[in-house]
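# next come a sequence and a model predicted from it.
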Amino acid sequence: EIDQIQKIKILCKKLPKLYFPDENKKFIYIVESDASEISYGGVLKYKYEKEKIEHHCRYYSGTFTNPEIK
């Protein structure tokens, strides 16, 4: 059981960190989304004006309810 917890901790440390943009710098938000017949997901990212690196702000995902599917 302890080994499993350690494995989870190691995997979590490898996930991209989430950051909010510095409001004092010029940046643009980037929204990526995807969906299937039963679920959806998205990523909110930003990029500073003169940089190529995209920073992750937020992840979102879920499944549609039965009324939403119909």
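Happy to help now that I have it.
# from now on I want contacts and neighbour counts done on CA atoms only, so please keep to that.
Fine.
# helices and strands around whichever helix in the chain runs longest, which ones?
Among all segments of the chain classified by DSSP state H, the helix with the greatest residue count is helix 2-14. The helices and strands touching helix 2-14, judged by 3 or more C-alpha pairs under 8 Å, 6 or more residues apart in numbering; DSSP states H and E, number zero.
# the structure to be compared is supplied as follows:
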Amino acid sequence: MLKSGVNVGAWRLRASNNLTANSDDKPQWTTSGAWLERDLTRWQSELTLGDTSRRAMCLTRYSFR
């Protein structure tokens, strides 16, 4: 898994990618998630937009779009 990102001002663009070999041994990139996030310091929160998953307090993951 390759995790990449770029920061522009207060915004952070993030992506999770996978490189796999298909039946022809050709590499194939797939994106498992891409999202944009930023801190909302006034509300002591974080805004996340896009495809991703988060770990909940009960240690399970949930995906959202």
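Arrived safely, thanks for sending. Keep in mind that this is a model prediction, so the values were computed, not measured.
# what's the TM-score here?
For this chain pair, the superposition-based TM-score is 0.47 by TM-score structural alignment, normalised by the length of structure 2; 40 aligned residues with a C-alpha RMSD of 2.3 Å.
# now the element after the longest helix of structure 1, going C-ward?
Secondary structure here is assigned by DSSP states H and E; on that basis, the next helix or strand after helix 2-14 of structure 1 toward the C-terminus is strand 27-35.
# what comes up buried for the very next helix or strand once past that next one?
Following strand 27-35 of structure 1 in sequence order, the next helix or strand is strand 39-48 (DSSP H and E). Neighbour-count burial for strand 39-48 of structure 1 flags Leu44, Lys45, Tyr46, Lys47, Tyr48 (criterion: 16 or more other C-alpha atoms under 10 Å).
# I'd like those laid out as CSV, including distance to Ser61 of structure 1.
Below are these laid out as CSV (distance: C-alpha to C-alpha, whole Å):
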residue, distance to Ser61 of structure 1
Leu44, 12
Lys45, 15
Tyr46, 19
Lys47, 22
Tyr48, 25
